[in-house]
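> I'll drop the sequence and a predicted model, then ask my questions.
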Amino acid sequence: MFYLSGAFQSAHDALSDLLQIQFSSPPASKPVVYLLITDASLIEADEVDGISWPWPRSAYAEAVRFLKNAGASEIVFDMIFTERSVHGLEDDTGFGNAIEDAGVILAKLSSNRQSSMSEKAAENNRLITERFALHVEGADEKMFHDTPYLRAPVSELTNHAKGLGDVKFVQDSDGVGRRIPLLVRSGNRYHPSLSLAAAASILNITSYQMEGSDLLLSGPSVQRRIPLDSEGMARPLYFGDSSIYDKYLLLRVIKSQIRMDEGDAPYYDPALFKDKVVIIGADATELKDFRPNPFNKANDPGAHYHGTAIHNILESGFLVSRYEAVYVLPILFLTSMLLAFVAAKYRATTGFSFTFLLLLLVNGVAVYLFKHHGMLIDMAATSVNLIGCFILATGSNYMVEARQRHFVTSAFGQYLSPDVVKALVDNPERLLLGGEVRTMTAFFSDIAGFSTISEKLTPEELVSLLNEYLTEMCDIIGKYHGTVDKFEGDAIMAFWGAPIYRDDHAHLALLASLEMQQRLEELRGKWAAEGKDQLYVRMGINSGLMLVGNMGSRTRMNYTIMGDAVNLASRLEAANKFYGTHLMISQKTKVLAGDQFTVRELDAIQVVGKKKPVHVYELLGKKGDVAENRLAATLLFEEGLTCYRKGDFVSAKTNFTAVFDQVPGDPPAIEFLRRIEALDKTESQGDWNGVFKADSK
C-alpha cells in the first residue's frame, strides 16, 4: 500500500516540527548552558591574543578549572580530541589532569566505516573506550545498527575522563536531527550517547534495561523510561532552538579564569554556571558543527542536539511516535468507509461539511495527544485520505477545472514559457496585472562584437546563426528550470525563481551559465569548420529582491522581472568588457549559490547609476573542474587585488605579473597592470579604496 512505502514520512516530520513549534510549552527549568567557540572568538583569539586555531588544550584546562570552581553539575565536551595537541605532549597531559580533577565527560564518534583508520588505531580505540561500555539487559542487537569503528580522544585524555559519550548525529531525509541514538552498539558492546552519559552521571544511573521498545534507566532513587523506535532511536521534544538556553563564549570563560588568577574580576560571574550542565561546543562557520533541528534548520550548533536530549532525560520529556501501519491503517479504512457512505447518501455540500468536521476532529485529537501526552499520531495520511475520498465522491468539479485548464493552455501556450503556463493553469489569478517581490536570480547575456559580425552576413545567414545560437542557449536555460524573459536582438534576458519558486535559483543559474559557455565552445569548433565567425558571449548574473509578475496593459501582458537587482545583472554583463571576462556574478549570487563553485574575485566596482560599490567575481567552474594553473593564478590575482586596494601597488604589480606564469595573457591581470601604470603616484594617499567606477553601461 501507498502508506507502507513510507511516502508520508516527510509529511510526518514536517507536521511533528509544526506541533513542536506551535504547541511546545517553555521549559520550567533550564538545566543546560552552552559554551561556544564562535567566529568572533576565533578572530579575537587570533588577532588580540595571538592564538591561532587549533587552540592549545591548556586553554580548555583553564575553562574546566573555572567551571569546576563555579560548581557546574557536569562539564561536557561536544568536541572530539582525536589528534594529539600540536603544542606537544605536555599540553595533552595538563588537559588530562584538569579533566580528571573536574570529572569531565568527553566525546567520541562511532562509525560503520573504517575510512583512513588503521586496524591498530581501531583496536586501540576499542580498548581505551572499553571501560565506558554499558551492560544493557534485554537488548536486542537487531534493534541497534552496528557501528564497529570508534574515534576516541587520545589516551592522555580518555584515560582521565569521567565519562565518554557518542556524538553520532542522525538526520532524517531533509537533514534535520529529530532522533538521537542514546545507545550506540559497537559489536557486542553498548556505549552511551554524550547526552545519556551526562544525564546518567547527574541522576546516578546504575542500571540499563530494555523493556519492549523502552529503555529503562534506574538508580538508587530515580527511574526514567525512554521510548525508542524500531531502530533504537529516541525522539526528543525540542523546546526551541539553541537560544532558549543561556549561551556564553568559551574564550571569555578561559580569560575569566586567567583574570581571576591575576586578581582581576572575571568576564562572567561564576554563579551563572552553578548546578548547570555545561556543554562546550562550536558555533563557528569554519568548524562546521551545525546540526539542524525543527526550530532551526540551518545553523544551530551541535551542542543543542545533545543539550536537548539531556534536558529530555532529566525531565522525562521524550516523544512517543505512533506512525506505524498497525495504528494508521485501521483509521484510514474506517474513515474511508464512513465518507463513502455519507457521499452516497447526501449531497456534495453535506459531504464537504462532514469531511471538514472529520479533518478538524483528527487534527484536534493529534494536537491534544501531543500537548498532554507527548504522543505523535498520523495527521498527514488520514487528512489526505479524507480529502481524496471526498474528491472521488464529488468529482463534478473536475470538469469545470478541466475546461478552465484547457482555456488557459490554448490562450497562452503559444507565447509563454511552459513553466509560466503551468503556473497560470494552477493559479489563474496570476493573469491579473501586478506581481510579487521575491528573491530571485537574473541573467543577461550579449554577444561580444555582434554588430561587426552581423555586417558581414546576409539577412538569411544572420537569422540562421541567431536561431541556432538562441535555441541552444534557451534549451540549456530550460534544462536548469530557468525562464527566458525576452530577446533583444542577440541579447538574452532570463531569470530563476519564478513562476515556480526554488531555493536553489542561484545555484541553477550558475550551472546553466557554465553549460552555456561549454556549449558555445563546442559550437565555435563547429562554426570554424563551416567557415563562420566565432561567437563569444558575455554573461552577467545577480541575485536579490525583484518584482516578478505580469506587466503591461490589460490587453497585452508580459511575464517579466523588474528592480535594481535586475538592472545590476545587466550592468555586470556589460562590465565583462572591462576585464576581458565572459562570466561575471555578484557577491549575493556567490553566497546564495553555495560553495560548489570556484570563483575569482575581480573587483569592487561602482556601476553606472549606483553609489555603493559591489564586489564582483568571475565564475571559473564547478569545484574540482578547474585546472590547477587556473587555481594558482586565482590565488595570485586575489593577493594582487588585496595589495591594490591597500595602495601597495608595487606588491600588486608583482602578483599580477606572476599570474602570467600560470595563465599567460590573463585579461583581468592585464587590466590591473594597465590601471597601475596609469595611476598617479599620489593615488595611494587620501581616500584611495581601489573601487573601480564604470563610466559606461
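Structure's in. What do you need? Numbers count the residues shown, from 1 in each chain.

> C-alpha only now, for contacts and for neighbours.
Fine.

> neighbours of Ala102, how many?
A count of nearby residues for Ala102, using other Cα atoms under 10 Å, gives 22.

> isn't it up against Arg65?
Yes. Contact status for Ala102 versus Arg65: in contact at 7.1 Å, counting by Cα atoms under 8 Å.

> now Tyr60: how far from Arg524?
60 Å (Cα to Cα, to the nearest Å).

> should've said Glu436
40 Å.

> which of the two has more neighbours?
Arg524 (16 against 11).

> tell me, how many residues neighbour the residue nearest to the more buried one when sequence neighbours are not counted?
Distance criterion Cα to Cα, 6 or more residues apart in numbering; nearest residue to Arg524, sequence neighbours excluded, is Gln534 at 5.4 Å. A count of nearby residues for Gln534, using other Cα under 10 Å, gives 18.

> against that first model, consider the following:
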Amino acid sequence: MKLKDVRFRLRGDIEPDKRIVIVAIDSKSIDRLGRWPWDRKIIAKLIENLKEVRVIALDIVFSEPSNAYSDKLLSYAVNKNNVVTGYYFRDEETKIHPQSYLNLMHSKIKIVKILEDVKILPVKEFPYAELNIPLIKAQAGFFNIFPDDDGVYRKINLLVLYNGELYPHLSLKTLEKFKNSPLIVGITNYGIKGLWVGNELIPVDESGRLTINYYGKGGSFQTVSAVDIINGNLKLSSDNIVFIGATEMGISDIRNTPFDPVMPGVEISATVLSNILKQQYLIHNAWVTLLDIAFIAIPVLLLCLFLTKASKTLISLFIFSGITFLTYLSNFFIFKAYFLDLSIIYPFISLSICYLASEAYRNLIIEKKSKFIKKAFSSYIAPELVEIIIKNPDKLRLGGEKRIITVMFSDIRNFTTISESLNPEQLVTLLNNYLDPMTKIVLKHKGMLDKYIGDAIMAVYNAPVDLKEHAREAVLTALEMLKELKSLNEKFAMMKFPQIGIGIGINTGEAITGNMGTEKRFDYTAIGDTVNLASRLEGLNKFYGTKIIISESTFNGIVNKEQIFIRELDLIRVKGKKEPVKIYEVMEEDSPLISVVKDFEKALHLYRNCMFKEALKIFTYIHEEFSDQVSSIYEERCKDYILNPPPSDWDRVYTAREK
C-alpha cells in the first residue's frame, strides 16, 4: 500500500472536474461570522445565495434542534432548493426521531436487482445513524469514510447497509441528483456485481467500495470562502456542483490520504464525484489481472537467469535491486499514463522469494542443520525457543538465570487405579491420546513443555522467551485443557476406556531457568520454590474437590481477568513451607458456582472474622444446593470452631498435612 502511495506522489497533480466547487467553512469565514457552529439562519442564507447552482451537497449534519425560527429557515432553504443533505452512521446507540427516519427512507437505493441467490452481502453495515432534524426532508447521503488498517484513506464505501436497506454515499447521492438518473445496484451471490447511475457503470468491488483516484493535495478543487457567498461578494454559475463543508483546521474532519496527511473530508467526497464524472477510475479488471501476472512472471524469469551467473552474494543483491527498480518504474509509467491499478506488492514478493531461494541454496548446509534442530526440539519445546536455538546455538550450553515465570502442573486423578484396569497397550494408547492434545494446548498459549512426569505435565511460561501475559496464558491453558478433556472422555467412552479427571496447579514467581544437567545430556527446565509450590497446589485439588488452583501471585499477575471466573479458596500453609499462601479456584465458564461467588466471599469474610454461626448458614446453603466440597470443608470448620473457638491470636491459616 505504501508503495502505491509513493506512486501517486511521483505522478503529481492532475486536474479535477472544473464544475465542482467547495464552499469552505474556513478560517476567513470563522473570523468574519464567528466560531462554528453558526446560527442556522446563516446556513440558510448561504444555501439561498447558491440556489442557482445545479446541486448543493452538505457535508454537515444538523442532528440537534436549535431555535425554532432558525431551524424553520434552514429547513425551508434546504427543502425547496436542489440540496443533498449529509448524515453519518455510527456504532454507538443514538435516539432517532421517527420522522427523521422516514425522511431517510426516501434516500435509500430504490432499484436493487438481485441476480442470484444471496445469503450474505459483504457490504459494511451499521446499527445506528446520526440523522438530520425532522424538518429537513431533502434527499440525503452519508459522509462516513473508512481508512485502511494503516489509517490512510485509499478507498471509499459508496454503499452501506442499515436496517436491511442499502444507502448511498453523499457523493453518489449528489451524482444521482446531478444526472437526474436513479441509482441501480446489482447483487449476486458474492456481493455487489454492479452499481449504475442510469446506464453508466461505476466499477465498485463486491463490498461496494471504489478506489479513489486523488488529484493532489488539499486545495485541488476550486475553493471559495462561505462568507463571500453569504455576503454576496461572489456568485457561482448554474453548471456548478457545490460541496459545503469545513476546511478550517480547528473544526474540519482531517483525513490522511496518499497525497496529503491533512486533507479535509469534504474534498474526498468531491474527489469521488469528480472521478465518476470524468470516468477517471483506477482500473483493475481482467486485463489488468493478466498484466499483473506478466509483471510477476517476467521479472522473476529474468532474475533467475541472471542469478545463475552470479557467484557472489553482493552481485546477486545488485541484480535483485536493479530488476526490482525497473519493475517498479514500469509499473509507475503504466499507472500514470493509463490509470491501470497494477499490483506492486506481488511482483516484489515473487522477486524477493526468488532471490531468497537463491541465497538459501547457497547456505544449504546451514539450512540442513536448522532443519535437524527443528525436528529434534519442536515436538516438545515452544516454537519461540526453537527459533532462539537455531539463531543462537550457544543457548544449548549449560547455565541458568533468575526470572519471573508461571509454572503449571496437571495430573490425572486416580491414575494408579486406571492403570491397573488396562493392559500395557491400552494404557499407552490412553496416555498418548491424552498427552498429545494437552501438549498442543500448552504450545498454543506460548508455553514451554518442561517435561512429562508419568501422567503429569509440567509447563513453564515466560521462559526462555518473554511472554507479557504469562499468568493469564497459563490459566487459559488450564481452562482449555478442561474443555478438551470433555471431548477426550467422549472418545474414551467409545474406546471402552475409563473416564479421567485432572487437577491443575499454577504458581507465579521467581525461579532459576536454563539448561540443567551435564555437558553430554541436559534439559532446559526451571527449578526453585515457585515450581514446588505449583506442584503442591495441583495436589490440593483432591482435598478441596476443585480442578484448578492458582496462587495469589498468579491471581495478581492476571492483569486482564475478562472471561476468567475466580474465587478465593483459603489461606493455607502447604507442606514444606512456613509462610502461608492465599489460594484461588479458577472455575469453568459453565460452573453453577459462579452465581454464588459473592455469597461464598461473604461467608469467607464472616468466617475470618470469627462469625462462625453466620458463616455456617451460607456455607451449608452453598454445599447443599451446589454440592460444593469447599463449602463442605468450611461447614465442618465452622461447626468445630463453634464448639472449640480458636485462640485470640488465630492467624486464619489452614496447614496442609499432605503434599
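Thanks, I have the structure now. Just so you know, these numbers come straight off a predicted model, no measurement behind them.

> now the longest strand along the second structure on the first structure. Mean distance?
Using DSSP state E, we find that the single longest strand of the second structure is strand 502-517. Comparing strand 502-517 of the second structure with its match in the first structure after superposition yields a mean distance of 5.5 Å (mean Cα distance after the TM-score superposition for the first structure).

> next helix or strand past that strand?
strand 522-527 (DSSP states H and E).

> the inter-axis angle of the next helix or strand after that following strand versus strand 502-517?
For strand 522-527 of the second structure, the following helix or strand on the C-terminal side (DSSP H and E) is helix 529-544. Orientation note: helix 529-544 of the second structure sits at an angle of 160 degrees relative to strand 502-517 (axes from the mean of the first three to the mean of the last three Cα atoms, to 10 degrees).

> would you confirm that Gly509 of the second structure contacts Lys402?
No. With contact defined as Cα under 8 Å, Gly509 of the second structure does not count as touching Lys402 (10.1 Å).

> who has more neighbours, these two?
Gly509 (20 against 13).

> residues contacting the more buried one?
Neighbouring residues of Gly509 of the second structure by Cα atoms under 8 Å, 6 or more residues apart in numbering: 404-406, 530, 553.

> helix, strand or coil for the most centrally placed residue in the second structure?
In the second structure, the centroid-proximal residue (Cα atoms, centre = their mean) is Asp149; its distance is 10.3 Å. Put simply, Asp149 of the second structure is coil when judged by DSSP: H, G, I helix; E, B strand; the rest coil.

> again with Lys561 of the second structure
Applying three-state DSSP: Lys561 of the second structure is coil.

> which SSE is the closest residue to it other than its chain neighbours in?
Nearest residue to Lys561 of the second structure, sequence neighbours excluded (Cα to Cα, 6+ apart): Arg472, at 7.7 Å. Arg472 of the second structure is part of helix 470-494 when elements are defined by DSSP H and E.

> so which bits of that helix are buried?
The neighbour-count check on helix 470-494 of the second structure (16 or more other Cα atoms under 10 Å) flags 470-482, 485, 488-489, 492 as buried.

> can you list contacts of that helix?
So helix 470-494 of the second structure is contacted by 405-408, 430, 433-434, 437-438, 441-442, 445-447, 461-462, 498-502, 504, 506, 508, 548, 554-555, 557-561, 586, 588 (Cα under 8 Å, 6+ apart).
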